[in-house]
Structures are given as C-alpha cells and as structure tokens.
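Participant: here is a sequence with its predicted model. Questions after.
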Amino acid sequence: MKNKLMLYLEIKQMADQGISIAQIARQLKISRTTVYKYLEMTPEESFEWVNINVRIKVYIFDCLSMYTFVRNAFLYTCL
C-alpha cells in the first residue's frame, strides 16, 4: 500500500487533470469511496490524518511492548 500522503497527492493531481473518480479508483486500485474521502480532505486535514494514524500506531506498539515486558517479567519470577 502506498504512503497515505502520497496517495492523497496523487488523487488530487489526477482529479485536477480532469480524470474521473472511477478512473482514479481503477488506476490506483482503491475504491471510489476512498477517492471521494481523499478529495474531500484539505491538505491540512490530510497531514493531520496521517499524523494521527502514526501516533495511534506508536501508542499501540508501546502498549504491546509494555505488555511483553510485563509478561516476560512475570514468567521470569515464576521460574
């Protein structure tokens, strides 16, 4: 999957060239709903959306890392 920010820019560029929603979706192998979603975003919203998704992934990774650490510590104390 392409970087979401690059996908946003590519969709905007194609739309500015007059390419139809259906053609954009076909060429990029995404749904028309996704094309509409990206076209409704402003550049600022797209940057914010990408940053929020990155922060969520980092948070989830941190939680999983902490879980693994605690689980391993518990197992070590039981041995």
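Facilitator: Perfect, thanks for sending it. Numbering: from 1, shown residues only.

Participant: rest of the way, CA atoms for contacts and neighbours
Facilitator: OK.

Participant: where do the helices of the protein begin and end?
Facilitator: For the chain, applying DSSP state H gives helices covering 4-16, 21-28, 32-40, 43-78.

Participant: in TSV: those helices, plus mean neighbour count.
Facilitator: Converted to TSV, the helices of the chain look like this (neighbours: other CA atoms under 10 Å):
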stretch	mean neighbour count
helix 4-16	15
helix 21-28	15
helix 32-40	15
helix 43-78	12
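
Participant: if I look at residue 63, how far off is residue 6?
Facilitator: Noted for residue 63: a distance of 28 Å to residue 6, by CA to CA, to the nearest Å.

Participant: this is the comparison structure:
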Amino acid sequence: MSDRVNVTVDGIAVEVEPGTTILQACEEAGVEIPRFCYHERLSVAGNCRMCLVEVEKRPSPSPVVPCRLHRTWWSTPKATA
C-alpha cells in the first residue's frame, strides 16, 4: 500500500497517489488548468507555458503537466495564464 500525498488546490484538499502530476491533482480537485501542448498519449513537452501555476516551496511558477508532486510539498496552484 502506497502512502498518499495530501495537497491543497485553490483551498480544496485532495489526497493523491505519489507520482501524481500537478495537473492530475488539479483535475481531481475539479480545478481546470488551461494547457495547449499536453495530450495524454504524447510525451510531455510543457513548451507553451500556458499551464504555469504558483506552487508553494518552488521559487517560480511551474508548468503543471510535467511536474510531479512530492510527499513534502503542500501546493496551492493559482492560474497565472
């Protein structure tokens, strides 16, 4: 049994599996993040930067698609695009 990761997305607490991307956590919380270059059947690019969000414990906005959550991060994305 894997330990789940607790995160907060725009004030909504969700519990996700380790290795979950920020995008997946946002979707579980019902928060839609705009993205242009992402498709689940293609490799992750993150080139368009449309999906940038603020994440606690990160110095600058991060693209939600390629970034995975880690156990010690408590994140609160806010759409910046």
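Facilitator: Cool, the structure landed. Since we're looking at a predicted model, the values are computed, not measured.

Participant: TM-score for the pair, please.
Facilitator: TM-score of the superposed chains, computed with TM-score structural alignment, normalised by the length of structure 1, equals 0.25; 35 aligned residues with a CA RMSD of 4.1 Å.

Participant: in this structure residue 16 of structure 2 contacts residue 6, no?
Facilitator: Yes: at 6.5 Å, residue 16 of structure 2 counts as touching residue 6 under the criterion of CA atoms under 8 Å.

Participant: so residue 6 of structure 2 touches residue 13, yeah?
Facilitator: Yes: Residue 6 of structure 2 lies in contact with residue 13 (CA under 8 Å); the separation is 7.0 Å.

Participant: between the two, point out the one with more neighbours.
Facilitator: The neighbour count for residue 6 of structure 2 versus residue 13, taken as other CA atoms under 10 Å, is higher for residue 6 (19 against 16).

Participant: nearest residue to the more buried one other than its sequence neighbours?
Facilitator: residue 15 (4.6 Å; CA to CA, 6 or more residues apart in numbering).

Participant: any idea how far the one you found is from residue 25 of structure 2?
Facilitator: According to CA to CA, residue 15 of structure 2 stands 8 Å off from residue 25 of structure 2.

Participant: show me whatever sits in contact with both of those two.
Facilitator: Common neighbours of residue 15 of structure 2 and residue 25, counting by CA atoms under 8 Å, 6 or more residues apart in numbering, are residue 7.

Participant: the two - which one has more neighbours?
Facilitator: Taking other CA under 10 Å, residue 15 of structure 2 and residue 25 do not tie; residue 25 has more neighbours (26 against 14).

Participant: residues contacting the more buried one?
Facilitator: 7, 9, 14, 16.
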